[in-house]
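Student: Sequence and predicted model, in that order:
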Amino acid sequence: MSHQILLLAGDYVEDYEVMVPFQALEMVGHEVHAVCPEKGEGDTCPTAIHDFEGDQTYTEKPGHNFELNHDFDAVDPADYDALVVPGGRAPEYLRTYDEVLDITRHFFEEDKPVAALCHGVQILAAADVLEGRTCTGYPALEADVRIAGGDWTDGVTREGNLVTGQAWPDHPEWLAEFLDCLGTEIDHQDAAPAAADD
């Protein structure tokens, strides 16, 4: 069953965390609307590549320009079945938009699936939807989650319709949990590799 999914992007969203879910969800047949406040369809968001190279925190390098495919001002959250909130630097300022927080609250109030990764949990904390929920995010955000009334855990976590992960290395498990939450069934019968010619 195909779903309509809303993805919240912003300037300097993490490159892998916006590109991979967007492409993977479309690959399995869902329609994904990627939006950003003050931007419309065809506009782009510069991305940042965050890597884990043995320093005390992640390193940051320039990423790609991610093209939005829908107008933020046209979003009615009631039209969507699920929400994806990637990380990077974008959530830090996206959480200052009342419209972003209202959209986020809608998905929790209606018990729709929400997948948040890395710093995306900053938006959930600001929307005041973490009270009593177990979740995770980038490890430095444990205090943010606890202050917002959430219970912190390590690793990919699913509680009800909320699926959270710590960063892009969690993509395989995080996306698998989200697809399960959506009820997405993938038929692997046609995916077997063709036999090599002798």
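Tutor: Sure thing, it's come through. Numbers count the residues shown, from 1 in each chain.
Student: only C-alpha atoms for contact and neighbour calcs from this point on.
Tutor: Noted.
Student: show me what contacts the residue lying closest to Arg133 once chain neighbours are set aside?
Tutor: Of all residues not flanking Arg133 in the chain, Gly150 sits nearest, at 5.0 Å (C-alpha to C-alpha, 6 or more residues apart in numbering). Gly150 makes contact with 130-135, according to C-alpha atoms under 8 Å, 6 or more residues apart in numbering.
Student: repeat that for 6 Å
Tutor: 130-134 (C-alpha atoms under 6 Å, 6 or more residues apart in numbering).
Student: Can you select the buried ones from these in PyMOL?
Tutor: In PyMOL, a selection of the buried entries from the contacts of Gly150 looks like this (16 or more other C-alpha atoms under 10 Å):
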select buried, resi 130+133+134
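Student: can I get the contacts of Gly150 in CSV with secondary structure and distance to Tyr12?
Tutor: CSV is the format used below for the contacts of Gly150 (DSSP: H, G, I helix; E, B strand; the rest coil; distance: C-alpha to C-alpha, whole Å):
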residue, secondary structure, distance to Tyr12
Leu130, coil, 24
Glu131, coil, 28
Gly132, coil, 30
Arg133, coil, 28
Thr134, strand, 27
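Student: How many neighbouring residues does Gln23 have?
Tutor: Residues near Gln23, counting by other C-alpha atoms under 10 Å, number 12.
Student: try this one side by side with the last:
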Amino acid sequence: MKKLLFLTGDFTEDYETMVPFQMLEMVGYEVHAVCPDKKKGDTIKTAIHDFEGDQTYSEKPGHNFALNYSFDDVDVTQYSGLVIAGGRAPEYLRLNKKVIEIAKYFFAKNLPVAAICHGIQILTAADVVRGRKLTAYPAVGPEVTLAGGEFQSIAVTGAYVDGNLVTSPAWPAHPSFIREFLKVMGAKIEI
């Protein structure tokens, strides 16, 4: 069974943690959901971001999500891919040296990486988007450009693939985001 590392944290976007985690487990991956300074069994608080016609998304309390693996026990060599949730968590997760080292490892090994919404902030902080085409929540677009990436403005329901990297603007893209990540992972789902 292939293992995936799933980075998330307090005030991550609820759907961007719950849905990919469950979808990837559903198709047979062992997914280790982790957050710095937290252990297996600890919970993180999520936030629900919604698009209700305002100039930006609204935010409401989400669920508590139980982590199933301890961050300090992560050995990156044991994973076939990396998934990074969005929401507000990436703005502080990118300040953690080990989080940055994790992102750099997956790019150095050309392993599959999926990042959604603000999760791309971890990638820009890790300096791994230089020369890459990717998308993110539009407010993160300037960061992508400043980090040397080529921001792709796509529909909120879309996903963008550049080699081993799959990115998406926000949770409405889950069907295409997960489908494209599974392709990059080499998964075959027969119907």
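Tutor: Done, it's in. Note that this is a predicted model, so its numbers are computed, not measured.
Student: nearest residue to Val100 of the first structure other than its sequence neighbours?
Tutor: Excluding its sequence neighbours, the residue lying closest to Val100 of the first structure (C-alpha to C-alpha, 6+ apart) is Leu94, at 6.8 Å.
Student: OK, contacts around Ala127 of the first structure?
Tutor: With C-alpha under 6 Å, 6+ apart, Ala127 of the first structure has these contacts: Leu101.
Student: how about the residue positioned nearest the centre of the second structure, what does it touch?
Tutor: By C-alpha atoms, centre = their mean, the mean C-alpha position of the second structure lies nearest to Ile84, the distance being 1.9 Å. Residues near Ile84 of the second structure by C-alpha under 6 Å, 6+ apart: 6-7, 115, 119.
Student: so of the residues you listed, which ones are in strands?
Tutor: 6-7, 115 (DSSP state E).
Student: need the strands for the second structure, in chain order.
Tutor: Per DSSP E, the second structure carries strands over the ranges 3-7, 12-13, 30-34, 43-50, 58-66, 81-84, 113-116, 133-134, 150-151, 160-162, 165-168.
Student: what's the most buried one of these?
Tutor: strand 12-13 (a mean of 30; mean count of other C-alpha atoms under 10 Å).
Student: Can you tell me what Ile186 of the first structure aligns to in the second structure?
Tutor: In the second structure, Ile186 of the first structure lines up with Ile189, judged by TM-score structural alignment.
Student: Could you measure from Tyr16 of the first structure over to Glu142 of the first structure?
Tutor: To Glu142 of the first structure, Tyr16 of the first structure is 22 Å away according to C-alpha to C-alpha, to the nearest Å.
Student: which of these two has more neighbours?
Tutor: Tyr16 (22 against 19).
Student: Could you report the neighbour count for the residue nearest to the more buried one when sequence neighbours are not counted?
Tutor: Leaving aside its chain neighbours, Tyr16 of the first structure sits nearest to Trp168 (6.4 Å; criterion: C-alpha to C-alpha, 6+ apart). Trp168 of the first structure: 22 surrounding residues under other C-alpha under 10 Å.
Student: Can you tell me how far the counterpart of Trp168 of the first structure in the second structure is from Phe177 of the second structure?
Tutor: Taking TM-score structural alignment, the alignment pairs Trp168 of the first structure with Trp171 from the second structure. Using C-alpha to C-alpha, we find Trp171 of the second structure at a distance of 9 Å from Phe177 of the second structure.
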